[in-house]
Each structure stands twice: as C-alpha cells, then as structure tokens.
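1. kindly return the folded structure for what I paste below:
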Amino acid sequence: MVVINEIVYGDALVPGTNDSIELYNAGTETVDLTGWSLHDDKDRPGEADLSGSIASGEFKVLVEGTDFTFGFGKGDTARLFNGEELVDSYTYEVNANENWSRCPDGTGDFAQGIRQTLDEPNDCTVEPEPEVETQLVLNEVDSGPAD
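-> Next comes the predicted model:
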C-alpha cells in the first residue's frame, strides 16, 4: 500500500527548496510504480509519471522540476494514481509556507509538520503550547461603609 506521506511546498521551513512530496510503502511487498502518476488539483497528463519501485517500509521523494512539472500552491490537493485508480489524496488549506506529514508514517492522519523529514520517518512531536504568564494585580479595594 503506497501512500502520500509528506507534502512540502513554497520553501516550507527550508528556504530555497523546491516543492516535494514523499511516498511511503506501508505494505509488505515491493510495489512497481510503472503506470503510477502524481497530480495536483488540476488534470494535466504526463506531468508526473512515476517509475521504479518502492520496497516495503521505504520512502520515495519526488521533487518539483525533476520528478514533476507542476508546483503545489497554498491550498492544493496532492493525488496519487495507479493507472486510472485514485490510490491516495490529501487536500490542505491555504496557509503560510508549511509542510504536511502523516503521523505515524503510512497510516496516520496528516498534521502540520514542525520540520521537514523527507526520506526519513516523520517527526510526530507536537510542539507544546507556550506558557502564558499571567499576573494578577489588585487594582482597587472597596471595603464598604465604615463600621
């Protein structure tokens, strides 16, 4: 079972990098990617015809300009096809430059990544909420009428 595992777009976290997508084989067998393709939310044939294979538990990173010709935008859909069959897809919202990672690899839900982890296991650490310092200041005291 090959799935989309990580999407990196628009210099997400690492300035100067191209859009990239990471595939992961969560199955038990090697998968031949001949006839597979990658698309964004538009249908433009031939932009990302895949080749080679991906072994069980392995990652395959595809990079804009080398492996596909389209770019991912702020708010887009990544779609993975085996022939005409849609195998996996993920739609993300319009945000600042971010990356999206499946946690855990291959089976989990997508979450906003805290760091790029292309070709390695996704970092599923959740950044803690910052502590908010609160100060209580007694501003006025009204003791009522004199006793």
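
2. could you use CA atoms for every contact and neighbour count after this?
-> OK.

3. and the closest residue to N99 other than its chain neighbours, how many neighbours does it have?
-> Distance criterion Cα to Cα, 6 or more residues apart in numbering; nearest residue to N99, sequence neighbours excluded, is V8 at 4.4 Å. Residues within reach of V8, counting by other Cα atoms under 10 Å, total 27.

4. likewise N5?
-> For N5, the number of neighbouring residues by other Cα under 10 Å comes to 32.

5. any idea how far L80 is from it?
-> Per Cα to Cα, to the nearest Å, N5 is found 11 Å from L80.

6. just S101 next, same as before
-> Note on S101: its distance to L80, by Cα to Cα, is 15 Å.

7. go on, E22?
-> Using Cα to Cα, E22 is found at 11 Å from L80.

8. any residues in contact with both of the two?
-> I4 (Cα atoms under 8 Å, 6 or more residues apart in numbering).

9. ok, the two, which is more surrounded?
-> Between E22 and L80, counted using other Cα under 10 Å, the more crowded position is L80 (23 against 20).

10. here's the other one to compare against:
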Amino acid sequence: MPQVEITIGGRSFEVACQTGEEQFLHSAAAMLDTEAAHLSGQIGRMPEARMLLMAGLMLADKTAGLEAKLEKSATEFEELRARIAFLEAQPAPAPERIEVPVVPASVTEALAEIAARAEALADQVSPKT
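-> A predicted model of the protein is given here:
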C-alpha cells in the first residue's frame, strides 16, 4: 500500500492509500489545503485538529450545496423528459386549411372575351407580312 505525503495548511502528513489512487488523494488534499489556507488567512494560526475540522466542514458544506443543485437539475431534467414524452404521444395537429379565393367563371369568360377582342384589334392594326 503506497504512502503519500500531502501538505495541508502548511503541515505535512503521510497517508496510505490504495495502489492507483495516489492522484485522487493528492487532488482531495489540494482541496482541503485550499480551504485550510482560506481559514488561516481569516483566523490565523490554530490547532491542527481544529483547522482540519473546519476545512473539512467547509468542503462538506460546498459538497452539500452542489448535491442539492445536482438533485434539482436531475428533477428538472426528468420533468423535461416527461414533457417531451407527453408531447410526442399527442396526435399530430390537423393540417392548416388555407382557402384560396376562386375567380368566378363569369369573370374568367369576360376576361377571355376581352383578350380575344384585343387580339382582333391588334390584328387589324398591325400590317400582315
């Protein structure tokens, strides 16, 4: 079992961990050291046990906040999935009906007659070649 030396709040500790978990231990120690440094900056020097307890509590508080946010996000995600499933289960909307006005036959006939007269007049006016 590997022994890893970590530093928290300016104090060194030797800790054992499982093989392959050294990187995780260093990462966790760095987070705890950040909180301990923050405490030392605010309060000053304090006993080792108190510093570790306070730094651990601060990390636990952050973790609890993140877990609450994660739970809220998971709930919102599930609500969105349920909404999508509901919408997908709905029948397709009826096609929109668009009415196009129809030109009455009498108007069409009148226009055709006017066009025929115009062509006849054009034939009379223009010389045939």
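
11. where does the TM-score land?
-> Once superposed, chain against chain, the TM-score is 0.21 (TM-score structural alignment, normalised by the length of structure 2); 41 aligned residues with a Cα RMSD of 4.1 Å.

12. just checking, the residue nearest to N99 of structure 1 touches S20?
-> Yes - applying Cα atoms under 8 Å, one finds V8 of structure 1 in contact with S20, separated by 5.1 Å.

13. so what secondary structure elements neighbour the longest helix anywhere in structure 2?
-> When structure 2 is parsed with DSSP state H, its longest helix is helix 48-89. Counting by 3 or more Cα pairs under 8 Å, 6 or more residues apart in numbering; DSSP states H and E, the packing neighbours recorded for helix 48-89 of structure 2 are helix 22-43.

14. check which residues of the helix it packs on are buried.
-> The neighbour-count check on helix 22-43 of structure 2 (16 or more other Cα atoms under 10 Å) flags 22, 25, 29-37, 39-40 as buried.

15. and which of those residues is nearest R81 of structure 2?
-> Using Cα to Cα, M31 comes nearest to R81 of structure 2 of the buried residues of helix 22-43 of structure 2, at 35.2 Å.

16. for L52 of structure 2, see how far away the nearest residue to the closest one once chain neighbours are set aside is.
-> Leaving aside its chain neighbours, M31 of structure 2 sits nearest to L59 (7.9 Å; criterion: Cα to Cα, 6+ apart). In this view, L59 of structure 2 and L52 of structure 2 are 11 Å apart by Cα to Cα.

17. which of these two has more neighbours?
-> The residue with more neighbours, out of L59 of structure 2 and L52, is L52; 19 against 16, by other Cα under 10 Å.

18. which residues touch that one?
-> 32, 36.

19. and it, how close does it get to T63 of structure 2?
-> Separation of L52 of structure 2 from T63 of structure 2 (Cα to Cα): 16 Å.

20. same check on A55 of structure 2?
-> Look at A55 of structure 2 and T63 of structure 2: by Cα to Cα, they are 12 Å apart.

21. verify the stated contact: T77 of structure 1 with L38.
-> No - using Cα under 8 Å, T77 of structure 1 is not in contact with L38; the gap is 10.5 Å.

22. so those two - more neighbours on which side?
-> L38 (25 against 17).

23. isn't the more buried one up against N82?
-> No - between L38 of structure 1 and N82 there is no contact under Cα under 8 Å: 9.1 Å.

24. quick one: contacts of the helix or strand where E119 of structure 2 lies?
-> Assessed by DSSP states H and E, E119 of structure 2 sits inside helix 105-125. With Cα under 8 Å, 6+ apart as the contact definition, helix 105-125 of structure 2 has no outside contacts at all.

25. roughly how far is that helix from the heart of the chain?
-> 65 Å (Cα atoms, centre = their mean, to the nearest Å).
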